[in-house]
Structures are given as structure tokens and as C-alpha cells.
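Chemist: I'll drop the sequence and a predicted model, then ask my questions.
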Amino acid sequence: MMKIYFVGIKGVGMAGLAVIAQEQGFEVSGSDVADEFITDKILRDRKITIDIGFDKIISPRTDLVIYTAAHNGKDNPQVKQATDLKIKVMSYGKAIAYFIRSKKVIAVSGTHGKTTTTAMIVKTLVDAGIDTGYLIGAASVCGLKNSAHWGKSDYFVVEADEYTADPQDVKSRAKFLYLNPYISIVLSTEYDHPDIYPNEKSYFNVYKKFVKRTDPKGLAIIRADEKFSQRLIKSAKSKVKIRPIFFQKPFIGLRLKFFGQHNLFNATVAAYVCRFLGVNTKVIKKSLNNFQGLQRRLELRFDGKIDPDRKVKIYDDYAHHPTEIQNALEALRSQYNRNRIICVFQSHTVSRTQALLSDFGKSFSEANKVLVAPIFLSAREKTSDFTGEDLAREISKHHKDTIYLDNFSKIIDFLQKEVKDNDVVVIMGAGDIYKIISNLTI
């Protein structure tokens, strides 16, 4: 039996890949930090052994070590140890492609919407009776037993990430460039990851390479109304069949249970994917119209009275790019036009915050009050002179009711005192800001 060790196993993607490896009959274990993650329960339920810290000596009988960039990549001590022992070592991005190389891959890429769209495609295929394989970047999805599954069908649906597989390795490439999609999907090419891509052109070019990897017998679904859309379509149309999708032209008959034009667009993409795969249109509409959403995507975490005089709603959202913030707040405003909306935002990485600072400043117009938390630093950003206070200063140029609070305790205390009856609070960011919700006794 093949023995696989995952360095950084608690990451959502790594935990999912560990589940898939276990389903294939491999012996799986791994290591990570002691902090409790949303994936801990998944791994415990699977009886997967987790070593705390990265000091445990790896058995020389290990066949494969898979690592994540989140814990120093190839410079992680366990990864170095495995290399010295001549154990095969593979980045998470490369490992995904390795595991699913025998499948017809449906690869969902784009700056925004990857997780939701992937989940929608999977749920629709499952409802159509197709035992598809999948790897979804969320700890849980309503209507699915797990966020990862090997599946008996030829299909495998996966999020296709444009970020590099290992920032410490100069030879590393974007994770999705290890994939060979049967269906490639580009939801957006809006600039992101300035720590890897120095400008818009370099970011766009990696998507060109991705789409060109699509199977000529398959399909490329591309959003057609963005800055670089037509150039992307033109560069790929001689290689593969293209299906352009427009943000404001939804699939006919969709009436989603959750709100937001961006979610309607994601559902439209999912509908066209499933139709291409031969799923009945009635099944597609029924499945998508009954889709319940997933964790940390405008997830309603609390709805009720916090005392006799105050009833509030608390949402949790993963938005960490200016456009995502704007989309999420517009979606909330469409539902709560007369309510006060308080947005608690934690930006994710200094590099992104600085590069997109002006856009961040303009993204909170639909909130009545903005609370800015300290920036969540990446593993490569030990310290920074640029802080959440600088971000709050930029936001305040466009939104006067903006406050910077330098720790979670102050944010919780502020909300406990300031929230009013019928307020809507949204906790937003890709870092660890979601942790305040369980402690939020407003």
C-alpha cells in the first residue's frame, strides 16, 4: 500500500486531497500546526493521523510527500528531510494533477467564484446521478457528504488556481498549468496576486496558457465581458471550442435560493457545463435552484435576538478582493435595503492590499459602517510597515464611517456595544477573521 504524507494537511485543499488519496486505498497521514482548523473534523472522522509541528521524523518507508506553500514550501524541514531520504516530493498543485491524470478534468479558474461554481457543477452532476470526482475549496457544501471525493465516473471537477505551486521554487508554475482540462472555465481575469504577477499582462498571460491546455474535443467557457475577455477568446478559439458567457445574461429559468448577481453568473456557468456533459435541462434547473450554498460565502451564521431589544443577522464571507467585496455588499444591500449594514473586514496579505489599495478604498459603498482589522499576513510576510490602519485611512477617503481596530477583542467589544436592532453584520476576509463569530456574544 502506497504511504503518503501531507505537510500542511489542515489546509482545505490539502485535507481534500488527503481524503481522495485515502478513498483510493492509500495510507495517509500528515503534519500541521496545533491551531484548530475547519478541516480538523474531516480529518478526525477519517481517522487520519496528524503530527503537530514540522519536527516529526518522516518514515523512510514513505512513498510520497506532498507539501503546501503555506508552510515554507520546499524549505519546510520535513520536506527537506524527505528530499535527503530520496522520497518523492511533490507540491500540492502538482499532486492534484498527478492524482486526477486519468480523469476528464473540469477545471474551474478565475479571480472570483471558483469555489461556488465548482460546488454548483458538482451538486448538479450528483443530482443527475453521475458519481463525479471533485475537490472543492470549502470545508463543507450543503447537499454533499464531503468537499472531496474520488468518484467512479470519468469526470473530476476541480478548482484551478492561478497562484504558483511554490513561491520558494523559481521553477514552479501556476497550479492550473499542471492540469490538462477536458473543460476549462475562466470566470474572471481581474488582476490579483501581485506578489507573483507584477502586472495585469503577466496575470492575463497565464490564463492564455491555461485555456490552451484544454482538450480539443472539450470546451472552454470564458466570461466574455471583461477587459481581456476578447483577447483571451481570440487566442484560444483556433485550439478549442469556446462558449462565451456574459455576466448579465443568466441561464433561462434560474431562481436561486441565495442572492447576488455574481452567484447567478456562477450558476449560469455551471448550467452550461452540465448541459455540455449531457445533463437534462430540467435536472440542471432543479438542482441549481435548490442549491443551498457553502461555508463562508455569504453564509448566514446567526439570525435572532441578542437581547430583548436587539435582533441581528450575522453573515460570514470569504471576500478578499475589491470586486468580491463590492459584489457581496451589493448582494446584501439588495436583500436588506432598509437595514444598517456593518462590514468587519480583514484584508489578506500586504502585497495584495498595497497593489489594489485604491480599489479597496472604493469597495465598501454599500456598507453603512466599516470596521477594519489588522491585515492577515502571508507566510512570506513576517512583518510590514504597511498596516490595516493605512487601509482604513484609504477607505475613509470614500467612506467616512470607517474605523480601524487593532485586535479582535476590540472588534468584539465594539460590536457588543454598537450594534442596533435589525442591523446586518458581515464578517469578511480570507484570513482568520471568521474566528470572532463563535466568540461574538454581542
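Modeler: Ah, there it is.
Chemist: all contacts plus neighbour counts: C-alpha atoms, from now on.
Modeler: OK.
Chemist: by contact count, what packs against the helix ranked longest in the chain?
Modeler: Using DSSP state H, we find that the single longest helix of the chain is helix 261-276. Applying 3 or more CA pairs under 8 Å, 6 or more residues apart in numbering; DSSP states H and E, one finds that helix 261-276 contacts helix 114-127, helix 281-289, helix 322-335.
Chemist: run the chain-centre distance for stretch 215-230.
Modeler: Stretch 215-230 has its C-alpha centroid displaced from the chain centroid by 21 Å (CA atoms, centre = their mean, to the nearest Å).
Chemist: kindly apply the preceding question to stretch 328-343 instead.
Modeler: For stretch 328-343, the separation from the chain centroid amounts to 22 Å (computed by CA atoms, centre = their mean).
Chemist: before we move on, what about stretch 435-442?
Modeler: For stretch 435-442, the distance to the chain centre is 23 Å (CA atoms, centre = their mean).
Chemist: go on, stretch 100-109?
Modeler: 17 Å.
Chemist: compute the inter-axis angle for the longest helix of the chain and helix 114-127.
Modeler: Put simply, helix 261-276 runs at 40 degrees to helix 114-127, going by axes from the mean of the first three to the mean of the last three CA atoms, to 10 degrees.
Chemist: pull out the buried residues from helix 261-276.
Modeler: Within helix 261-276, the residues scored as buried using 16 or more other CA atoms under 10 Å are 261-274.
Chemist: still on that earlier bit, any idea which of the helices and strands packed on helix 261-276 is most buried?
Modeler: Using mean count of other CA atoms under 10 Å, the stretch among the helices and strands packed on helix 261-276 with the largest mean neighbour count is helix 114-127, at a mean of 25.
Chemist: next SSE after that one?
Modeler: Next along the chain after helix 114-127, taking DSSP states H and E as the criterion, comes strand 133-135.
Chemist: a markdown table for the helices and strands packed on helix 261-276, including distance to residue 401?
Modeler: Shown next, in a markdown table, are the helices and strands packed on helix 261-276 (distance: least, CA to CA, whole Å):
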| stretch | distance to residue 401 |
| --- | --- |
| helix 114-127 | 31 |
| helix 281-289 | 37 |
| helix 322-335 | 16 |
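Chemist: second structure for comparison follows:
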Amino acid sequence: MTVPEQLERAHLIGIGGAGMSGIARILLARDAHVSGSDAKDSRAFLTLRAQGARIEIGQRAENLDGPTAVVVSTAIKDTNPELAAARERGIPVLHRAQALALLMEGHRVACIAGTHGKTSTTSMLTVALQHCRLDPSFAIGGDLNESGANAHHGEGGIFVAEADESDGSFLTYSPSVAVVTNVEPDHLDHHGTPEAYVAVFTEFVKRVQPGGLLIVCGDDEAANALAERAEGIRVRRYGRTVTGEHDARVLEYRATETGGTVRIALDGEEITVPVAVPGEHMALNAVAALLAGIELGAPVDGLAEGLGAFGGVRRRFEFKGRAGDVRVYDDYAHHPTEVAAQLRAVRHAAGTGRVIVVFQPHLYSRTKTFAAEFAEALALADEVVVLDVYGAREQPQPGVTGALIADRIAGAGVHYESAFDRVVPLAADLVKPGDLLVTMGAGDVTQLGPEILAELDRRAGA
């Protein structure tokens, strides 16, 4: 497949990011000339450079070598020297979503949206379609454990993409199949109000191509309301509460330590779908992926087998290792609903052992808005270590620290630790044989799992 003319020589600012590196992978597979820059080196660069990308560390105007377009994300500020130089030289500037939309052209497109679960659902659908040998192109906000990749240029004529609502950029896409897993106010630093956040999903549904399919979780009130308002498209719901003729009704979910099975009623038949990752929320994601795969022409049996073989996504309850009789996992959950859902799944996976969570709040605005809800969710663990806030794109706010959450947690052992370098020995002190420890959050807390394992091994050998 040819490269869109605008992207024949693309320069990606922040090329190491999850979204940007995925676009670069697809462009390189289509033989485009790709250059890019980032503030620091990244493991993603090894593959991109091997495929022919020219990547500079540090962002300077001279990094622009005659590109046909400069691609940016919302995180790139107007003061960025490369962005400023592109505008001065009249080089077209595209948002990441606009570039991805260009790459989708000529494909049958499935977009997965929702406050929670979109990365996992997109990944499940991708792996299930691959299992059916349909070779979809895909762009996901995380790395598949099967391939280690977050994007791929396929030959199957299908494009599966995670649709990010955080900055409203998913309104660039016009899918023929859209999934909305749930709608719960988030990213209010961008959208401003819960009402504005919900409204952007309404606009997204309007982007579905006429006659296309919208798939929503009928158990989620706001997602179900989207389906009620949809016009000119077909709708299928999934969940425990749905009763429509074309809905997928969940009859039973059975959990195991490593996953589970979900039994559904669909089109007059009962279907059992194995799920290789734990948690009923993941089982619901699998049902959404099944419905999308059916719409894309894949056989039910093949999709079910693919879902059963799904090995997960990096940072989605990712097993990091074992030290003695202690298991350590890492998870990306950074919203109260995600934290609660994942800890319920962790509780089952822990068996008779205790659950220890090392949690790092993400964004000052989210921490301030949802401090009480985070505390309630984290109380599902036996011991909680709360770190300070990972600010990411935000500046610190007076009085907004991890203590805002820790002080509200009841029913669990609580430890607020503001010093990052003291978390590893503290976590190692807390765990006992048989425990399951999970590091959780969207920031650099992910670094701590291997360090905790190393500390536990060191103590065992001392």
C-alpha cells in the first residue's frame, strides 16, 4: 500500500511516545522516509532505527531535513523549536490523529474508545483477527506481549485502532465499526467539565460511517445512552443487563487464577469464550472484541480461540517475576474505576496470599478531583504504598500530593512515601511469602517492580 503524499517524508516530534512510535512503524513498513526527535533515548528507537528511521536526541530546528509534514501530539508545546521552525518554513503540521487517519484510508476501520479498557480491547481484537489470519493493520497505546509491537502494517484490508478521547482527537476518525467500552468523566484538565467529556463521545458516535456498527457496553449507563441517541447506524450491546435481539448477554463469568471464561447468549446460541487475563472487566472487553471481529468478517470459533490465546499487553497486569514465594506484577491503572477493577482481579489471582499495591497517582488535576475515589479503590488491597504525584504534562498544585489519597484510605495498611528511592526497601519490608505485589499507575512507578524483585532476592541471599 502506498504512503499518503503528505507523509512521504514525515518528521515526528516525540517519536519515542506510544502513539508516535506506532505511526513511525507503519510509515517505515510502507517505505516512507521517517525522521524524528525526542528529549531522551528510548527502547523503541532500536527497532525504528533498524528499520531506517533517522532519530535525533534533543529537539532543534536543524533536525528538520525537508519533510513533507511534521507530526505532533497535543503534548508538544508551541515553543518547541522544531514545531516553531516548521511553521516558519510553511511545512504542514499534522496532529498524530490526523496522520493516523491518513494511514487508515483504503481500509475497513474499527476504532475502540472508552474511558477504561480501550487498550486491552483493541489488543484483544487485533490478536483475535491475527489468529483468524486476517493480518490487520493496527495502532495501539501499548505493546502486545505476543509481538512486542504497538503497531503494524498488515495486508488484510482491516485497520484496528485505539481511539483516544483525552484531547478529543478521536474525532478525526470515521470508522465503520466503533466500540465504546464505557464513559466516565476523566481528562477534565482538557475537557473542563464532565458534561463536555460526555459530549465528545456523542460527537465520536456521529463519526461512525452511515450504516456502520456501534458496539457499547449495555451495563454502562453513559455508554448505553450513546447507543440510544445513535442515528443512521446499527447498534449491538454487550453485558449482563442487555436483552435485545442482537445483543451479547453475559450469562456467567468464571474466574481462575490466570484468567477465566465468559459464557454469553448471542444470536440464539450460547458461546463460551476463554479469557487468558484475569478479571470480569477483561471478560467484558473480550466480548466487545468478539462482536467487532464478527462484524469484520471473522469466524466466531476462530475469534474465541484467539481471545483464549491473548497474552496481554505490556503494563496491563504484566507479570514481572517471582522472588521466593512472592509474585510481582505491574499495571497501568490510573483512574479509580480502573484501580478498583484491577484490584478485584488481583485479589482472585492472589489466592490465599495478601495483596500489596504500590500506587503512583498520575496528574495533579486527577488526584485532586478523585482523591476520595482513589482511596476507596485502594482500600481493596491489604497494604498500600502511595507515592507522590507523577505530574506528566502538569505543573504542581499547592497541597496536591499523594498524601491527599493516603490520608483517606481506610481498612488497609497505608504508607505514604514521598521519596521515590525509599519505596523499594519499604515494599520489600511489607511483603510476606505468598503475597502478590502490584506496582500501579501511568508514570515511572513501572520501574520499581524489577527493583523490588532484586531487593527481595538480595535479602534472601544475604
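Modeler: Alright, I've got the coordinates. Values in this document were obtained by computation on a predicted structure and should not be read as measured data.
Chemist: and the TM-score between them?
Modeler: The TM-score (TM-score structural alignment, normalised by the length of structure 1) is 0.91; 422 aligned residues with a CA RMSD of 1.8 Å.
Chemist: coming back round to it: out of the helices and strands packed on helix 261-276 of structure 1, flag the one nearest residue 421 of structure 1.
Modeler: Closest to residue 421 of structure 1 of these, according to CA to CA: helix 322-335, at 16.6 Å.
Chemist: check the offset of the closest one from the chain's centre.
Modeler: 17 Å.
Chemist: what range does whichever helix or strand comes after that helix cover in structure 2?
Modeler: Using DSSP H and E, the helix or strand that directly follows helix 322-335 of structure 1 along the chain is strand 341-345. Per the alignment by TM-score structural alignment, strand 341-345 of structure 1 matches residues 355-359 in structure 2.
Chemist: contacts for that stretch?
Modeler: 346-347, 378, 381-387, 427, 430-431, 435-441, 445 (CA atoms under 8 Å, 6 or more residues apart in numbering).
Chemist: and with 6 Å instead?
Modeler: 381, 382, 383, 384, 385, 386, 436, 437, 438, 439, 440, 441 (CA atoms under 6 Å, 6 or more residues apart in numbering).
Chemist: cool, and stretch 332-352 of structure 2?
Modeler: Contacts of stretch 332-352 of structure 2 (CA under 6 Å, 6+ apart): 257, 278, 279, 315, 316, 373, 374, 377, 436, 440, 441, 442.
Chemist: before we move on, what about stretch 355-367 of structure 1?
Modeler: 322, 326, 329, 341, 342, 394, 395.
Chemist: again, but for stretch 32-41 of structure 1
Modeler: Against stretch 32-41 of structure 1 from outside (CA under 6 Å, 6+ apart): 8, 9, 10, 52, 53, 139.
Chemist: same check, this time on stretch 286-293 of structure 1
Modeler: 124, 142, 255, 256.
Chemist: residues contacting the counterpart of the first one in structure 2?
Modeler: Looking back up the chat, that one is residue 124 of structure 1. Residue pairing (TM-score structural alignment): residue 124 of structure 1 is matched to residue 128 of structure 2. By CA under 6 Å, 6+ apart, the residues touching residue 128 of structure 2 are 303, 306, 307.
Chemist: let's go with 8 Å and repeat that
Modeler: Residue 128 of structure 2 neighbours (CA under 8 Å, 6+ apart): 293, 302, 303, 304, 305, 306, 307, 310.
Chemist: ok, and the closest non-adjacent residue to it?
Modeler: residue 306 (4.1 Å; CA to CA, 6 or more residues apart in numbering).
Chemist: any idea what the one you found aligns with in structure 1?
Modeler: Checking TM-score structural alignment: residue 306 of structure 2 goes with residue 287.
Chemist: pull the contacting residues for residue 220 of structure 1.
Modeler: Applying CA under 8 Å, 6+ apart, the residues contacting residue 220 of structure 1 are 183, 184, 185, 186, 211, 214, 240, 241, 242, 243.
Chemist: mind checking the SS state of it?
Modeler: Secondary structure, DSSP: H, G, I helix; E, B strand; the rest coil: residue 220 of structure 1 is strand.
Chemist: aligned partner of it in structure 2?
Modeler: Counting by TM-score structural alignment, which is the criterion used here, residue 220 of structure 1 corresponds to residue 214 in structure 2.
Chemist: and stretch 263-277 of structure 1, how far from the chain's centre?
Modeler: 18 Å.
Chemist: whoops, I mixed them up, stretch 217-236 of structure 2
Modeler: Remark: stretch 217-236 of structure 2 is offset 22 Å from the chain centroid, using CA atoms, centre = their mean.
Chemist: show me which residues of it are buried.
Modeler: Here stretch 217-236 of structure 2 shows 217, 218, 219, 220, 222, 223, 224, 226, 227, 233, 235, 236 as buried, counting by 16+ other CA under 10 Å.
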